[in-house]
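> Dropping a prediction and its sequence here:
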Amino acid sequence: LADLRCCPCQRAVRRSDGVGPSRIRERIMLRDMSPTTAYTPFEGLRRPLRFSTHGPATVAVLLALATLLAVLLLSAHEPLGSPLAEVAVSARGIQTVRLTKSRSAKHTLKELHPETAATLLHTKVHGGKEACVSKCMAEAEMESEKKEHTSAHVLPVELKDFMNAQYYGEIALGTPPQAFTVVFDTGSANLWVPSAHCKGFNIACLLHRRYTASQSSTYTEQGHPFAIKYGSGSMSGYTSIDVLTIGGIALPNVTFAEATSEPGIAFAMTKFDGILGMGFSSIAVDGQVPMHVALYNAGLIAEPVFAFYLQKQAHPSLMATPAEKDLGGGMLMLGGVDERYYTGELLYVPVTRKAYWQFDMDAVELGGRRQVSKAAAIADTGTSLISGPREDISRLISLMGIKPSSGSSDMDTGQYSIPCNQVDSLPPLTFIIGGREFTLSGPQYVLDISSFGKDECMIGLMAMDVPPPAGPIWILGDVFLSKYVSVYDFGEDRVGFATAVEDPPTA
C-alpha cells in the first residue's frame, strides 16, 4: 500500500476478505488514493467479534449478517452505476446501511486497456469462469498513466499560424498584465516588445501593442542600452524588469527589452509584437538568462525541456475569414513533451555548439540521391523556410528543374517559385539526422499561398551563406518543423525529432 499511495490517482487494490471455507476470495476494489489516505475499509469491523452462543441476540446478529451478505452478492448483478436502495434490518443493534456499487474490475480494465481486456476476460479458467489477474490490471493502468503522465506535467502555450510562415503565441508583462504576441524563437535568446516610448515615425511600433511601464506596479527601471540584429530586421531600445506571465504562470523579475526603434518594414507587417528567444544564453545580448531556463530554475516547470508542435494549413490565404484566422497554429510545450503530438520514437542527437540548437546532420538527399554530406544544422522556430549554403541550395533547385524566370531576382534573394501544378511532381527531400531519414514530399516543402483568388507556390528553400564561426550551416525552419515535432532538452544538451501527428489531440 505504501507504493499505491505514491500519487493521487486511481489505483487497483487487491484485498483478501477471508470468505469461504477453504480458500481466499479476491476482489478488486477501486478507490481514490491520496498521498495521505490509508486504505481502511469497514473501519468499525477491523477487530474480531465475539458472539454469545445462547439467546435471541445470536439469532438476530446471524440474521443481520446473512442479510448483509445477500445484499453484497446481489450488488454484483446490479446495472453498472445504479445505487442500491437503503437496507433496513429490524434486528437489534443493526443500523440502516446505504451501499453503492463501485465499477467492476472488468469494466475498469476495459476502460484502461481494451486490448488487454479482450485477451484476459475471454480466457476460461477454473471450470469455465472468466478470470482477471490483478497484476495484468496494474500493468494496464500503468501503461495508461504513462501516456497521460507527460501531458499532465507539461505547461502548454497555444500558438497561432499566419500563412505557414509565422508561428506566435501570447505572453503578458507587468501588473496588471499587458498582453503581447511573440514568436518563440529558438534562434535567439532575448525577449523584447515594442515600447510606449517609440522614437519618431516608427511604423512597426505604431502598428503593434506597446509596453507602458507607468501602468505596471511591478515594473523596475534598468535602462541599459539594447540592440539586436536578426537575419531580417533589427531593433534597439533599453532594458527593463517586470513580471512575465506565460501559460498562466507568472515569473517575477524578468529582464526584457523595450524596443524604441524597429527600422524598415521587416517587423511592420508581422502578426506578432515581439520576439521571445529560446536559444542558449551564450548568444543572448548582455548574457541574459533565457526565459525557459529561468522558468526551470524557479521550479515553475517540471523538467529542463520544451518542445514545439507546428501545424501547417493546407491553403493559407491572405484574405482569410476571421474564422480561418482563428485556426490553431500548434503548441509550445514547456517542462516536457506531450507524447500525443507525435508518432513513433523520438530521435535525440547531441548539441554540438551551445549557441543555437546546433547538431550534426549526416546528409541531404533529393529523390533518394545524396547531394550534401556531413553538415552542421540548427533547428530554428524563428525562421520560416529551410536555408542552406548558396552552393548547396542552387544545386538542389537546379536538380528540381526550376529555373529563374526572366527578369526575376530569385538568385539574388535566394528564394524560388514554381507553377502550382508542378508541385506534386517534385522529388522528395530528405534530411538524414542521427542515421534516421526525415523526408519531406514536394507539397510539404512548398508554400502554397492564395491571394486575391490566385494561388502562388514558393519553394521552401532559401540560399543563405552564414559566415564562420557560426557557419556554414543549414537552418531547419518552420517548413521542416511543421512535419516533425522538435524537442529541446537543455538539461542533457540534446535535440529530438519525431513525426508530428496530422490532427492535434483534443484537450
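All right, it came through fine.

> going forward, measure contacts and count neighbours with C-alpha atoms only.
OK.

> Pretty sure residue 233 sits against residue 263.
Yes - using Cα atoms under 8 Å, residue 233 is in contact with residue 263, at 7.4 Å.

> neighbour count winner among those two?
residue 263 (17 against 14; other Cα atoms under 10 Å).

> wait, is residue 222 part of a strand?
Yes - counting by DSSP: H, G, I helix; E, B strand; the rest coil, residue 222 is part of a strand.

> my guess is it contacts residue 241, does it?
Yes - assessed by Cα under 8 Å, residue 222 is found in contact with residue 241 at 6.7 Å.

> Compare neighbour counts for the two and give me the winner.
Between residue 222 and residue 241, counting by other Cα under 10 Å, residue 241 is the more crowded of the two (21 against 13).

> measure that one to residue 16 for me?
61 Å (Cα to Cα, to the nearest Å).

> Same question for residue 269.
Residue 269 is 70 Å from residue 16, by Cα to Cα.

> for residue 396, same thing?
Counting by Cα to Cα - residue 396 and residue 16 are separated by 70 Å.

> which SSE is residue 14 in?
When elements are assigned from DSSP states H and E, residue 14 belongs to strand 10-16.

> Tell me the gap between that strand and the middle of its chain.
32 Å (Cα atoms, centre = their mean, to the nearest Å).

> Check it against this one:
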Amino acid sequence: MAGIRMLLGVTVVLAVALIVNGSIQRVPVYMQEPREVHANPMQVLYNKYNARAQPHGAIPISDFANAQYYGLIKVGEPFQSFRVVFDTGSANLWVPSKECGYSCTLKTRYDHNESRSYVKDGRDFEIRYGSGATKGYLSKDQLFFGELRVKEQTFAEITEEPFQWVLSRFDGILGLAFDSIAVMKVKTPMSHLIETKMLDSGMFSFYLPDVPGSTGELIIGGVDSRLYQGEIAWTPLATRDYWRIPFQGLDAGQGNIFAECSRAIMDSGTSLIVGPSTEVAILAASVGATANPIMPGVYTVDCTKIASMPPVTITFGDKDYTLFPTQYVNVQTILGQTQCMLGFAGMDFNTPEKLLILGDVFLRHYYTVWDMDNGRFGVAKLKGRKHAATIVATM
C-alpha cells in the first residue's frame, strides 16, 4: 500500500534474489512513483486496516499512490508473466483476469484457458477500499519465483477494478503477511514455499533503494550479508497476522509523542509513517511542518528549512532508530516546482488500539529481515550508504 506522494513516474531497478540450494538468483524488480494522484489515497489506507470487519473477510489492498516495489512472477503453463507489488501489509496474491474490462486495458491479464496447469476453484473474491472494490474469483495454477515453483497456488483472478488503477504500472499484488489475514484464508505463496521446504529458511529480506537509479534487493529464503553491517537487531512479533511488533516510542526532541501507541505494523506497501491524527499533528508542529489544506492528515514542509529540522527517533525492541530530516521529508519536483512533504501522516483507524504503521519512509533506510519461522522482525544498518540511518541500544 504505498502512501501519499504526488505524481509522476520514476522507475528504479530493484533486484530480487532467491536462495536456491545455497545460491542467489536475481530477478529484476522495479520501484515506481505514480503517474497521477489517486483520489483520496488516505481513504484507501484507512480501509486496508479497517476491512477485517468487512463482508467476505475482505481486507488487504494497499494504497499504491506512491512508490511501488514490484517485480515479475510467472503463472501457468506456458508462463504468463505479471508485475506484482510486494506488500507485507497484505496476504493475498491477485492478478487481472482476461475477463477484466476497461480498467485493466493497460495490464497483463491472466487467461486460464491458455494454461494447461489451471485448476478451477470459482469461489467469489472481493477486496474493498476507498473508492470501490476489486472483485473476482479464486483459481489455482502453478506459480514461479525465478526457479522456485509453487505447484498449485490459489490466487484471485480479478474481473473488476476501479478506474483509478487504469494507469498503474503494476498488474497485481503479492502479499507477504501471514495466512491469518488472507481473504478466504488462502495460503500465501511464502507459506507454500516454507511448507514444501523449498527455502533454506522461512524468511525474506529487503534492501530498498532510496534514490532513483540505485539498485535494491528482495531476498526470499535468507539474507545478503553484503548489504548490511553489524548485527541484526531482532524484535519478536506481537502477533502473527500483520508484521506487528511492540512499540516503545517516537521522539523529535520533546519526549515520547506516541506514548499511547503500544504496537506498530511494518508495512512495505505503505510509503509513509502513519499514526494517530493528534500525535502526528504534535509531531508536525515540533518539526515545523504545516497541514495540507487539500489532504487531511498530510503535512508540507518549507524546503529551505529541511536542514534545520530535528532528527526523529523511533524506539522498539530496546533500540533507537534515528531518521534525519533528509530521510523523513519527501522532496520532489513536479512541473518545475519543488514540493516537500513530511513523511508522516495522521489517520485514526477504527481499531481497539491506536495504530501506528511504519512504511517505506522508515524501511528504506535500513536492511530489514522478516522471519516467519521464528515470528520476529529484524533491522540492520545499511552498508555502503552515505547517510545511513543509525541504530543505538537504549539505556
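That came in fine, so what should we check first? None of the values given here were measured: they were computed from a predicted structure.

> Quick check: residue 248 of the second structure touching residue 316?
Yes - at 5.0 Å, residue 248 of the second structure counts as touching residue 316 under the criterion of Cα under 8 Å.

> Residue 261 of the second structure contacts residue 355, doesn't it?
Yes - in this structure, residue 261 of the second structure is within contact of residue 355 by Cα under 8 Å, at 6.5 Å.

> Pull the number of nearby residues for residue 254 of the second structure.
9.

> Show the contacting residues for it.
residue 286 (Cα atoms under 8 Å, 6 or more residues apart in numbering).

> quick one: the nearest residue to residue 415 of the first structure once chain neighbours are set aside from residue 384 of the first structure, how far?
Leaving out its chain neighbours, the residue that sits closest to residue 415 of the first structure by Cα to Cα, 6 or more residues apart in numbering is residue 462, at 5.0 Å. In this view, residue 462 of the first structure and residue 384 of the first structure are 10 Å apart by Cα to Cα.

> Check residue 461 of the first structure too.
10 Å.

> And for residue 463 of the first structure?
For residue 463 of the first structure, the distance to residue 384 of the first structure - Cα to Cα - is 13 Å.

> do residue 346 of the first structure as well
The value you get for residue 346 of the first structure to residue 384 of the first structure, if Cα to Cα is used, is 23 Å.

> higher neighbour count, the two?
residue 384 (23 against 17).

> which residue in the second structure lines up with that one?
Residue pairing (TM-score structural alignment): residue 384 of the first structure is matched to residue 271 of the second structure.

> surely that match meets residue 360?
Yes - if you go by Cα under 8 Å, residue 271 of the second structure and residue 360 touch, sitting 4.5 Å apart.

> circling back: the strand holding residue 14 of the first structure aligns to what range in the second structure?
Strand 10-16 of the first structure covers no residues of the second structure once aligned (TM-score structural alignment).

> Report the distance from the next helix or strand after that strand to the chain centre.
Next along the chain after strand 10-16 of the first structure, taking DSSP H and E as the criterion, comes strand 26-32. Relative to the chain's own centre, strand 26-32 of the first structure is displaced by 33 Å; criterion: Cα atoms, centre = their mean.

> can you name the residues of the second structure that strand 26-32 of the first structure overlays?
Strand 26-32 of the first structure covers no residues of the second structure once aligned (TM-score structural alignment).

> moving C-terminal of that strand, what's the next helix or strand?
Next along from strand 26-32 of the first structure, by DSSP H and E: helix 56-75.

> In the second structure, what range does that following helix match?
Under the criterion TM-score structural alignment, helix 56-75 of the first structure matches nothing in the second structure.

> For stretch 216-224 of the first structure, grab the matching residue range in the second structure.
Taking TM-score structural alignment, stretch 216-224 of the first structure hits residues 115-123 over in the second structure.

> how near is residue 143 of the second structure to residue 116 of the second structure?
Taken as Cα to Cα, the span from residue 143 of the second structure to residue 116 of the second structure is 13 Å.

> These two: who's more crowded?
residue 143 (23 against 13).

> Return the residues in contact with the equivalent of the more buried one over in the first structure.
Per TM-score structural alignment, the equivalent position to residue 143 of the second structure in the first structure is residue 244. Going by Cα under 8 Å, 6+ apart, residue 244 of the first structure touches 171, 172, 173, 174, 250, 251, 252, 253, 254.

> thinking residue 345 of the second structure is in contact with residue 274, fair?
Yes - with contact defined as Cα under 8 Å, residue 345 of the second structure counts as touching residue 274 (4.8 Å).

> So which bit of the second structure is stretch 180-188 of the first structure matched to?
Counting by TM-score structural alignment, stretch 180-188 of the first structure corresponds to 82-90 in the second structure.

> can you give me how far the matching stretch is from the chain middle?
That offset, for stretch 82-90 of the second structure, works out to 7 Å (Cα atoms, centre = their mean).

> Could you find the closest non-adjacent residue to the counterpart of residue 377 of the second structure in the first structure?
Taking TM-score structural alignment, the alignment pairs residue 377 of the second structure with residue 495 from the first structure. Distances taken as Cα to Cα, 6+ apart place residue 488 nearest to residue 495 of the first structure, at 4.9 Å, with adjacent residues excluded.

> isn't there a strand covering the one you found?
Yes - counting by three-state DSSP, residue 488 of the first structure is located in a strand.

> tally of neighbours for it?
With other Cα under 10 Å as criterion, residue 488 of the first structure counts 26.

> the helices in the stretch 351-500 of the first structure, which residues?
In the stretch 351-500 of the first structure, the segments counted as helices under DSSP state H, counting those that start in this stretch are 390-399, 410-413, 478-481.

> Looking at those, which is nearest to residue 424 of the first structure?
helix 390-399 (15.3 Å; Cα to Cα).

> Need the nearest residue in space to residue 331 of the second structure, chain neighbours excluded.
residue 340 (4.5 Å).

> What does the one you found correspond to in the first structure?
In the first structure, residue 340 of the second structure lands on residue 457 (TM-score structural alignment).

> Residue 236 of the second structure now?
Using TM-score structural alignment, residue 236 of the second structure sits opposite residue 350 in the first structure.

> give the contact list for that match.
359, 493, 494, 495.

> which ones are touching the second one?
For residue 493 of the first structure, the contacting residues are 350, 351, 354, by Cα under 8 Å, 6+ apart.

> Just the ones of the residues you listed in strands?
Among the contacts of residue 493 of the first structure, the residues falling in strands (DSSP state E) are 350, 354.
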